[in-house]
Every structure is written in structure tokens, then in C-alpha cells.
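*Asks:* Coordinates for the following, if possible.
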Amino acid sequence: MLRKVSRDGCGYSVVELYDVRHVLAVAVPRGGGSLEVQAHDALRTIEAVHAEEGTRGSIVHQAVFIPTPELVPQCREIIRDFYGDEQPATSYVVQPPCDGKLLAVEAMGVGRGMGEVRIERFGDQAVRVTHNALSWLHCANVTPRDDVTGVYNQTISAMSRMRGVLAKRGIGFDRVIRMWNYLGSIVEDEGGVQRYKELNRARTAFFEGVHFLRGCQAGLPSSAEVYPAATGIGMQGTGLMLGCIALAMDDRPDVVAMPLENPNQTAAFHYGARYSPKSPKFARAMALSCGAFATIFVSGTASILGAETVHPGDAEAQTRQTLDNIEALISERNLRQHGLPGLGARLEDLGMIRVYVKRQDDYETARAVCRARLGDLPMVFAIADVCRPDLLVEIEGMAFSRRK
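*Replies:* The predicted structure is shown next:
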């Protein structure tokens, strides 16, 4: 079901899921040179992977990590020229790649297998993929209106724009299963309030009255709080950018979208006011099951037990704890407790991860821990502020499981 390959400059996973081949790839330039030279090296590497796997032209969602905001326009032009009419939904994330390159690329492809796959592209902000009576909308690079200031208002503006992008393609905002919130200067203050706390305040206000994935959680009481899996992470500058994956499954009553909480962590939406006056509204993960298969979208995860940071100042211990938290989150024991027996996963069932490191000096330490625990898994390492000053590492990813 899951095959992983690592070679010079690229790591990728191939997942045969729902009779469809999924290819998850990470590429970094193998040499130096200009942004254009490095970008073409990484993009051609990913292109070669898809040609080899028989999924050419199938990239639907892409994140490009770059060190400064000034490089975004040039990077976008390079990528648009490279893909032409086959633009993926692409986010330009201003987080310096840890290895010192001018960019790193993470790409998700959905290619033809035994089942029929239809890909509809709407520029580099939205791509719809339809297969097996499931319609996925990948949405990227959503920013607030230029005339809006302040994190709270910018978040409301960007989420409103995202809702509009989804609505234009016939999908409600309540169908969002995975979100990314990239916020510049995330731990800095704005008007005496931390910027991340303002994002949480806006997220709480915007989500009010939204019943996420209603009817898709077998066994959950109607009063249960349901939110998408999400990452809230820093980036360079002071901007805000959102991305998401939404899923329409009206003709598939057998599909279950189950939010997962970690048995060793307090639910983020139950955090006390000392962490944020309005708690972060996200699930620790979202498990999407269909028959014998499950895809688990793992939210940004850090070295937290209960609601407290553990191992402050120790990047190695924080990385180990973060992986322990992910291991518990996706475990068979936890999936069974959430009503999905037989669909638990292990760390070896991860298909790809991103590792956000606060300090460049901790990169090699975090990388060594991840390689020791995860082997040749495709990984992106980028420099980014985590939402608490005492957190040094955050990890997100995707895991896949099959009922035995």
C-alpha cells in the first residue's frame, strides 16, 4: 500500500489508495546557483518521479518554501512557466529551507490507477480532483484584501476569501478537513496582544455556527466539537496566508471523517485562557476512512503533554516527544477509541512530513532524530517560529492505513 523511495535531492512515497495512485514528493535543489536554476532542478526532479510512476501531469497541491518575501513574485513566475496549463494549487511559504537552498518543494500528485480520476485546474489557487464519487478541492495561497490591517481583520478577510473560492466550486466551508494558517511574526505582539492569539480570536469568530463535516462522524454525539485538522505556524515578514483541503462526499455515505484527539494531550480547543483568550480551534488530526482504508491528516504537533510544554530548551527531546505524540495520535488504540477499529497506523505508515524548526542551529539535531525514527520518509525542514516561545519544533504529516 505504501512504498517509499529516497534518492539524491528527492524523497517520495507512493500510496495505492481507493484504486488511485497518490505520489507525495519532496525535492530540494542538488546544487547552487540562481533561484531559477535551483527551482528548475527541484521541479524537474519531481517531474521525473511522476514520469517514472506513470502519474505525469497529476500534481494537484504544492508548497514551495522560500527564504524571503521578495523572492515570491519571481518564484511564482518560474513555477507558472514550468507548469503551463497544469498548475497545481500552490502556496509560497516564506520559511527558509534548513539546508540553505533558495527553495524546497513539496508536491502531492493524484494519478490514474484502476479507478477513474478527473483533475480540474482553476489557476494556481484551486484544483479539484474527483474519483470514486469523492470530490477534493485543494485551495492554496489565500491572502487577505490589501486594504485590511490587523491580524484579526486580516484573518477574517482571508477566511472569507477562502469560503468564496470553495463556494465558486460548489463546496461549503463546512467541508474543510485540513487547513494551514501561515502567519508572519506569529509570536510577536500587535497592540499589546500576541499575533497568534489574534488569529485564534478571529478563527473562533469565523467558525461560530459552522458545523464541520456534519453527518460524517459515526458515533459522535451531535454536541461534540468538530474542527478541521490544522497547522498554525510562523513565517518571515508580517503577512498572512491560508490553504486548505475540502471534501465533498454527498454520494458516499460510507465515508467517515473523524476528528482525532491525542490521549496524552488536552484538546487544543479546551486550552485555558492563559494560552490564548480564545482557544485554537482545530483537531489534532482528521481521519478519513472509506471501507478498508484510512488517510490521517496530522495537524501541527509539538512537545506538549496535557496543555504544558515539555523539554523546554532541548530540541532533541522536543523532537522525540513530538514524534511520540504523533505515534500515540495515529495508533490503533486511539483509532479504536474514536470508533475506527483496525485503522490505526504506525510511524512507518506516514507518507510525508514537514518539520518546522525555530532555530537553524537545531536543524541537524531534529533531522537526526527524525531520520532515526522515520527512515527514508520524505521530509521538508524549514525555519519557522512555532506558536509558543518555548516550543522549538513542530511536525505535521499524513499517514495511511488499511484494515487487516
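
*Asks:* going forward, measure contacts and count neighbours with C-alpha atoms only.
*Replies:* OK.

*Asks:* from what I can see Leu288 touches Val298, true?
*Replies:* No - counting by C-alpha atoms under 8 Å, Leu288 stays clear of Val298, with 11.3 Å between them.

*Asks:* more crowded one of those two?
*Replies:* Counted by other C-alpha atoms under 10 Å, Leu288 and Val298 do not tie: Val298 has more neighbours, with 26 against 21.

*Asks:* Which strand or helix spans that one?
*Replies:* According to DSSP states H and E, Val298 maps onto strand 293-301.

*Asks:* Can you pull out the residues in contact with the helix or strand just after that strand?
*Replies:* Downstream of strand 293-301, the next assigned helix or strand under DSSP H and E is strand 304-305. Strand 304-305 is touched from outside by Asn264, Gln265, Thr266, Val310, Gln321, Thr322, with contacts defined as C-alpha atoms under 8 Å, 6 or more residues apart in numbering.

*Asks:* do the same with stretch 347-358
*Replies:* Contacts to stretch 347-358, defined as C-alpha under 8 Å, 6+ apart, come from residues 2, 4, 12-15, 24-25, 326-327, 363, 366, 373-374, 377-386, 391-401.

*Asks:* residues near Arg274, how many?
*Replies:* Per other C-alpha under 10 Å, the neighbour tally for Arg274 reads 8.

*Asks:* What helix or strand is it located in?
*Replies:* Using DSSP H and E, Arg274 falls within no helix or strand.

*Asks:* Distance-wise, check it relative to Pro312.
*Replies:* Note on Arg274: its distance to Pro312, by C-alpha to C-alpha, to the nearest Å, is 18 Å.

*Asks:* mind listing the helices for the stretch 151-300 of the chain?
*Replies:* For the stretch 151-300 of the chain, applying DSSP state H, counting those that start in this stretch gives helices covering 151-168, 195-207.

*Asks:* just to revisit the earlier point, would you list the buried entries among the contacts of stretch 347-358?
*Replies:* For those, a neighbour count by 16 or more other C-alpha atoms under 10 Å gives the buried set as 2, 4, 12-15, 24-25, 326-327, 363, 366, 374, 377-386, 391-401.

*Asks:* Among those, which lie within strands?
*Replies:* When DSSP state E is applied, the buried ones among the contacts of stretch 347-358 are split such that 2, 4, 12-15, 24-25, 379-383, 393-401 fall in strands.

*Asks:* for comparison, sequence B:
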Amino acid sequence: MPDAPTQAATVSWRAHSGPEACDETGSIHVRHAADADVFNCPLISLGGDFDQESWQITAPLERGQTEGWEYVVGGGFAFAALHIDDGENIESPQQIQQAAIDTYGALFRLQRRLGLGQVQRIWHWLSNVTAGTGDDERYRRFCLGRGQALDAAPHGMPVLPPATLVSSHRRGLRMHALLGDTPVHAIENPRQVSAYAYPRDYGRRAPAFARGGRVQLGDTPYLLISGTASIVGHESRHVGDVAAQANEALDNVSAVMQSAACWQDDRGLSALQCLKAYIRDPENAAIVAEIARTRAPEVPLALLHAPLCRPELLVEFEAQMPLA
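*Replies:* You can find the predicted model right below:
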């Protein structure tokens, strides 16, 4: 087991496209593919400018496994990944609730083992995300289990990190997490109710994430923006209109950048390092791509097929940008 990192390293992100291998030393690679590799995003690419990405670290990396989590660690930074098959049994919704309790508990223990005090970013892919009714919907049960894990380990997330949760093309739950030794400065969006303050209408336990976060990845400052949809206040907007939803979601991305004091009028969304669009219906990919490329020209764009956590939402964006 590696000792706690003592010297931060430079961390950077790269987009890749095409069939070439991404095998640089000191890199953590993610392909957008519905395969069994736990380090990959279990979604189908609908096009765009990249279908592979990597975090590159100027430090020696070590790999390990514990309690279902696989990880790569080095330079004050770790990338951890896990996949479990919970059976998608909507008649036993407590299974996904228990899976959330177990996986988050194991993640917090991994943090302590590595000496990294903060979960800095999380991605979740939960198959059949809106199956079930009322409080037994799979997403709501997952949120309940995650909340129970946070209650049991209040120091596991001293600050809620940015996060994304969409559906998956592999059965079960897959999670990726960035872990670091510096805190997250959480960013909220004045156009939206904070997710953790949603009313009871959305389940017994509200989602647990920040709209964005300023974080140190190694010694590199970043703004990481959570999955962001067409929600104003806490209500979905523009039901049935994918173009209007895409524009509203990008307005929310802009609002997070402004709240983080990262907005530049002359650059706007073009200052982003990348955009990922999660699209419910593949036939809408061209519409979403045109809007994204108009509003964020020359920003690398990934178009991914993923039903979202509310049935009426048609598109969601996540984004990031280095701050130095």
C-alpha cells in the first residue's frame, strides 16, 4: 500500500479521438465505451471531437485494489473506479440503496488508507436509473443510501464535491472518483436551488453534490462543473424541447462559471477545456452538437447516449477548465 503522497504533481487533462492507443507513462485513461473495463465510461459515443480522455500526472503512479475499488495514485492525487452489478431488481429497491451505502463507505476507507482527505469529483452511472415508482425509484433509493453513508462517515466528505449521475449501458452501478489532499471550494448556481436542498418532492433524501467546485488536482487548480441540465430553481424547464433544454443547461454552466469568478465576457463558454453532453435520445445528437459548438466554439465536445435522472430531461452537460 502506498504511503500518503508528500509532493504534489502537475495534473492535466487530454482529449483523444480515433483508434490510436493512449499509452503514455503517468496517465489514467478513460474510453467512452460500454465495456467491462472499470476505468471506462460505460456509455455509447454519439460522436463529437473525442471518445477517449486521460488525466496525465507528472509523478510515479501506483495501482491497487480494495473492497471493489481499483485505483491509481501518485503526486497527491488518485483516480478510483468501481463497478457492481446490483441486479436492477425494481421489486427489491433496497439493493441499490445498500449498494450506495457500501460503495461510499468503501470509498471513504480508501481515502483514509491513501491519506487523501477530500473526494474532489465523482461520476456515477446507474443503469435503469428511473425504474421504479415514487420513493422506490432507483435514483431516489440511491440518493437515500448515499445520504446514509454520509451520515455514517461525516468526515468522508467535509465538502460536497461536484458530481454527475446518469444512466448506464452496463447493468449495475459504476463510479469514478478523483481524490486529493486539498479541499474543494464548492460552487453553487444562483439560478438553481442547491441539489442538497431540494424539497421532499424529489425523494426522502436530496442528492448530495455541489453544482461545481474549485479544486487542486495535484498542484493544478481546476473548475469542475457538475452534470448540468435544464433546471431552474428545482423544476425542469422546456419539457419536450431539446434545443431549449440545451440552451438552458448551457446558461446554467455559464452561471456556475460566473459564481466561480471564472467568467470572461470576451471568451464566454469558449474558455472551457471540454464539454460532455449526455443525451437521452440519440436522434437529438446533431441538434445538441450544433448548439454546443455555436455557444462554445472550438471546445472539445463529447456526445454520449445516456438517459438522465428525470424522465423529462433530454440533455445534460458537464464541463471543466484549468484556472492556471
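
*Asks:* What value does the TM-score take for this pair?
*Replies:* Once superposed, the chains reach a TM-score of 0.83 (TM-score structural alignment, normalised by the length of the second structure), with 303 aligned residues with a C-alpha RMSD of 2.9 Å.

*Asks:* For the stretch 51-200 of the first structure, which segments count as strands?
*Replies:* For the stretch 51-200 of the first structure, the strands defined by DSSP state E, counting those that start in this stretch occupy 59-66, 89-94, 104-111, 118-121, 126-131, 134-142, 176-184, 189-190, 193-194.

*Asks:* Next, the angle from the third one to strand 379-383.
*Replies:* With axes from the mean of the first three to the mean of the last three C-alpha atoms, to 10 degrees as the basis, strand 104-111 of the first structure and strand 379-383 are set at 140 degrees to each other.

*Asks:* Need the contact partners of strand 104-111 of the first structure.
*Replies:* Residues outside strand 104-111 of the first structure that contact it (C-alpha under 8 Å, 6+ apart) are 20-29, 42-43, 46, 54-56, 58-66, 97, 117, 129, 380.

*Asks:* and what of the second one?
*Replies:* If you take C-alpha under 8 Å, 6+ apart as the criterion, strand 89-94 of the first structure is touched by 60-69, 72, 76, 123-127, 138-141, 182, 235-237, 243.

*Asks:* can you give me the angle it makes with strand 379-383?
*Replies:* If you take the same axes, to 10 degrees, strand 89-94 of the first structure sits at 40 degrees to strand 379-383.

*Asks:* need the helices of the stretch 151-300 of the first structure in CSV with distance to Met108 of the first structure and mean neighbour count, can you?
*Replies:* As requested, the helices of the stretch 151-300 of the first structure are exported to CSV (distance: least, C-alpha to C-alpha, whole Å; neighbours: other C-alpha atoms under 10 Å):
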stretch, distance to Met108 of the first structure, mean neighbour count
helix 151-168, 19, 20
helix 195-207, 27, 21
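
*Asks:* okay if I get those helices as CSV plus distance to Leu305 of the first structure?
*Replies:* Listed next are the helices of the stretch 151-300 of the first structure as CSV, based on distance: least, C-alpha to C-alpha, whole Å:
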stretch, distance to Leu305 of the first structure
helix 151-168, 28
helix 195-207, 20
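
*Asks:* who touches the residue mapped onto Thr231 of the first structure from the second structure in this structure?
*Replies:* In the second structure, the residue equivalent to Thr231 of the first structure is Thr164, according to TM-score structural alignment. Shown in contact with Thr164 of the second structure (C-alpha under 8 Å, 6+ apart): Ile122, Trp123, His124, Ser226, Gly227, Glu318.

*Asks:* Touching, Leu392 of the first structure and Ala317? I think so.
*Replies:* No - because the distance of 10.1 Å does not satisfy C-alpha under 8 Å, Leu392 of the first structure is recorded as not touching Ala317.

*Asks:* which neighbours do the two share?
*Replies:* Counting by C-alpha under 8 Å, 6+ apart, nothing touches both Leu392 of the first structure and Ala317.

*Asks:* Distance of whatever residue of the second structure lines up with Cys387 of the first structure relative to Glu290 of the second structure?
*Replies:* Alignment note (TM-score structural alignment): Cys387 of the first structure maps to Cys309 of the second structure. Distance, Cys309 of the second structure to Glu290 of the second structure, by C-alpha to C-alpha: 24 Å.

*Asks:* Looking at those two, which one has more neighbours?
*Replies:* Higher neighbour count among Cys309 of the second structure and Glu290: Cys309, with 19 against 13, using other C-alpha under 10 Å.

*Asks:* Okay, the more buried one and Arg200 of the second structure: tell me how far apart.
*Replies:* Per C-alpha to C-alpha, Cys309 of the second structure is found 16 Å from Arg200 of the second structure.

*Asks:* likewise Leu224 of the second structure?
*Replies:* Here Leu224 of the second structure is placed at a distance of 27 Å from Arg200 of the second structure (C-alpha to C-alpha).

*Asks:* More neighbours: which of the two?
*Replies:* Counted by other C-alpha under 10 Å, Leu224 of the second structure and Arg200 do not tie: Leu224 has more neighbours, with 27 against 9.

*Asks:* which residue in the first structure lines up with the more buried one?
*Replies:* Using TM-score structural alignment, Leu224 of the second structure pairs with Phe297 in the first structure.
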